[in-house]
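> kindly return the folded structure for what I paste below:
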Amino acid sequence: MSFADIRRSDREERRISPVFWVLLAILGTSGWATWSGYGSAGFGVFLFVVAGWMVSLCLHEYAHARTALHGGDITIGAKGYLTLNPFKYANGLTSFVLPVVFVLLGGIGLPGGAVFIERHRIQGRLKHSLISAAGPLVNLAFAIVLLVPVGQGWLDDAPGTTQVGSTTVHVLPAALAFLGLLQVSASLLNLLPVPGLDGYGIIEPWLSPQTRRAVQPFAPYGMLAVFVILWQSQVNVWFFDQVFKIMELFGVGGFYQYFGQYLFHFWQH
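Predicted coordinates for the structure are as follows:
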């Protein structure tokens, strides 16, 4: 294989997938619609939040893959993980289908996990921890980008408004607040030291081999277990109290969060 062939192959492995461009197009179009007031406010918020959530999941997995590549796993590119194509990930069900279903059912930003990293190629416990931490950090960065404009009031005069009862709601900041809530909840949940989630991946390299072997069989069920526990009312209330406290640090109170989620579930009203 010539040097030119190698360069061409490398570019193809890193070329952004058309699927991701479509997601960005839906996100941008629905964002413009919610900002301008074009079309149904509820349907616009729904498209914006689902597309934004999918984009954040792609970036979450990309961060894992990119960090693993720099950590020593040179197989990442050949697997298509650097193309931001959700269909290239190891398990589309746990990475994209279930997280979207969780959002639809309960407004919980529960992330999935999907890139298959050849850990034996990576030397050093710190590198392994950083690979696991990269995904939640993307969700946190996403949350900051979404919440700062809302908390600072930069969008309070957006032309797109809708009437919910006797309240006039600016649609775009409501959509941003709800999507930001999902990102904050995803960051917190994914940092839990539960097998199958990134929080456990961060501490796993520092555990004894015996402990890792004992925990390994439970990893496929960690995400579902967290969702079941969160379905319990007392745990759910406590968890979202923590999410709301974090959002208040950005100046985003309950007003836009509530109406964003209300508009998102447009089929219920």
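
> use CA for all of it now, contacts and neighbours both
Will do.

> can you tell me how far Leu230 is from Ile246?
18 Å (CA to CA, to the nearest Å).

> and for Leu140?
Leu140 is 11 Å from Ile246, where distance means CA to CA.

> please identify every residue contacting each of those two.
Contact criterion CA atoms under 8 Å, 6 or more residues apart in numbering; residues shared by Leu140 and Ile246: Val184.

> packing partners of whichever helix in the chain runs longest?
Ranked by residue count and defined by DSSP state H, the top helix of the chain is helix 41-71. Helix 41-71 sits against helix 18-36, helix 98-106, helix 125-151, helix 171-190, helix 254-264, with contacts defined as 3 or more CA pairs under 8 Å, 6 or more residues apart in numbering; DSSP states H and E.

> what comes into contact with stretch 221-234?
By CA under 8 Å, 6+ apart, stretch 221-234 touches 110, 112, 194-197, 235-236, 239.

> name the residues that touch stretch 199-214?
125-126, 128-133, 190-195.

> let's see it at 10 Å
For stretch 199-214, contacts defined as CA atoms under 10 Å, 6 or more residues apart in numbering pick out 124-134, 136, 187-195, 198, 215, 219, 222.

> now do stretch 241-252
Under CA under 10 Å, 6+ apart, the answer for stretch 241-252 is 143-144, 147-153, 173, 177, 180-188, 235, 237, 240, 253-254, 257.

> recalculate using a threshold of 6 Å.
Gly151 (CA atoms under 6 Å, 6 or more residues apart in numbering).

> and for comparison, fold this next one:
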Amino acid sequence: MSNTEIIVLALPIILVSLTLHELAHAWVAWRLGDPTAKEQGRLTLNPLVHLDPLGTFMLVATYVIGGLPFGWARPVPVNPSYFRRPKEGMAVVAAAGPAMNFLVALGCYASIVHLSLSGHVADAVSVGYTINVVLGIFNLIPIPPLDGSRILGALMDNATYARWLQLDQIGMLIVFGSFFIFRSEFQDLLASAFNHVTSFMSTITGA
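The predicted structure follows:
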């Protein structure tokens, strides 16, 4: 496919994938007792509510250039004081986003394996699989403010956790710097993780 065809195919899939990721955060936070996301209109499938323009552009650009999408959406507001156990609640909310991406990827992989897809439908499902696996993996990187940092934070004592959250202000700079300075190594690690996930998907779908 040409770059234009890839963009036309990937953009709506990226919008849906990011929306489902953020909606999962919002829904789980609400179910755990935090009404913040719901009150701010984030319990919706409307992608315009969830998307960050720069993050979406980065996803499309890195997917077209390198085949591995790298980007983000607007973070869902979460107030952990509503949770009975704030650190653990934040970890569960954080895990919901990548879990949603992996569930979507599983559906895509099962469709590829067990359905006779062809043409643009097959291309779209394949792109959907790649995007959702990479989004899931990327968000599990344990660097604040990514979801993996909140999951790791549940294992910390309160004082360490408070200092850990202070890295939110510079965490994405660390991720960006790592991506651009060590781009080849970063992509190799991402590709390796992608292959492991694909192997797992193959096992559970009976491919």
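
> how about the contacts made by the counterpart of Val8 of structure 2 in structure 1?
Mapped onto structure 1 by TM-score structural alignment, Val8 of structure 2 lines up with Leu47. Not one residue lies near Leu47 of structure 1 by CA under 6 Å, 6+ apart.

> in structure 2, what range does the helix or strand containing Ala4 of structure 1 match?
Using DSSP states H and E, the element containing Ala4 of structure 1 is helix 3-14. Counting by TM-score structural alignment, helix 3-14 of structure 1 falls onto no part of structure 2.

> follow-up on the earlier one: for whichever helix or strand comes after the longest helix of structure 1, give me the average deviation versus structure 2.
Next along the chain after helix 41-71 of structure 1, taking DSSP H and E as the criterion, comes helix 92. Once fitted to structure 2, helix 92 of structure 1 is off its aligned match by 2.3 Å on average (mean CA distance after the TM-score superposition for structure 1).

> in structure 2, what stretch matches helix 92 of structure 1?
Going by TM-score structural alignment: helix 92 of structure 1 matches residues 52.

> and the matching stretch, how far out from the chain's middle?
13 Å (CA atoms, centre = their mean, to the nearest Å).

> now stretch 63-82 of structure 1
That offset, for stretch 63-82 of structure 1, works out to 19 Å (CA atoms, centre = their mean).

> now that stretch: buried residues?
Residues 63-69, 71-73, 75-77, 79-82 are the ones in stretch 63-82 of structure 1 that count as buried (16 or more other CA atoms under 10 Å).

> whereabouts in structure 2 does it align?
So stretch 63-82 of structure 1 sits over residues 24-43 in structure 2, by TM-score structural alignment.

> so how far does the matching stretch reach from one end to the other?
9 Å.

> give the buried residues for whichever helix or strand Phe227 of structure 1 is part of.
Using DSSP H and E, the element containing Phe227 of structure 1 is helix 222-230. Going by neighbour count (16+ other CA under 10 Å), the buried part of helix 222-230 of structure 1 is 223, 226-227, 230.

> also stretch 205-221 of structure 1?
Pro205.

> same check on stretch 117-124 of structure 1?
117, 122.

> and if you look at stretch 41-59 of structure 2?
So stretch 41-59 of structure 2, judged by 16+ other CA under 10 Å, has buried residues 42-44, 47, 49-52, 55-56, 58-59.

> and what of stretch 190-206 of structure 1?
190-205.

> over to stretch 196-207 of structure 2?
Neighbour counts over stretch 196-207 of structure 2 (16+ other CA under 10 Å) mark 197-198, 201 as buried.

> tell me which of the residues you listed is nearest to Val78 of structure 2?
Val197 (28.7 Å; CA to CA).

> residue in structure 1 paired with that closest one?
With the correspondence set by TM-score structural alignment, Val197 of structure 2 lines up against Ile246 in structure 1.

> quick check, that match in a helix?
Yes. Assessed with DSSP: H, G, I helix; E, B strand; the rest coil, Ile246 of structure 1 lies in a helix.

> could you check how far it is from Ser233 of structure 1?
Note on Ile246 of structure 1: its distance to Ser233 of structure 1, by CA to CA, is 20 Å.

> do Val55 of structure 1 as well
According to CA to CA, Val55 of structure 1 and Ser233 of structure 1 sit 29 Å apart.

> just want to know which of those two has more residues nearby.
Taking neighbours as other CA atoms under 10 Å, Val55 of structure 1 and Ser233 compare with Val55 leading, 19 against 10.

> and the more buried one, how far from Ala186 of structure 1?
In terms of CA to CA, Val55 of structure 1 sits 14 Å off from Ala186 of structure 1.

> how many other residues sit next to the equivalent of Ser111 of structure 2 over in structure 1?
Correspondence of Ser111 of structure 2 to structure 1, assessed by TM-score structural alignment: Pro149. When neighbours are counted by other CA under 10 Å, Pro149 of structure 1 registers 18.

> now Pro149 of structure 1. Nearest residue, chain neighbours left out?
Leaving aside its sequence neighbours, Pro149 of structure 1 sits nearest to Leu155 (CA to CA, 6 or more residues apart in numbering; 6.7 Å).
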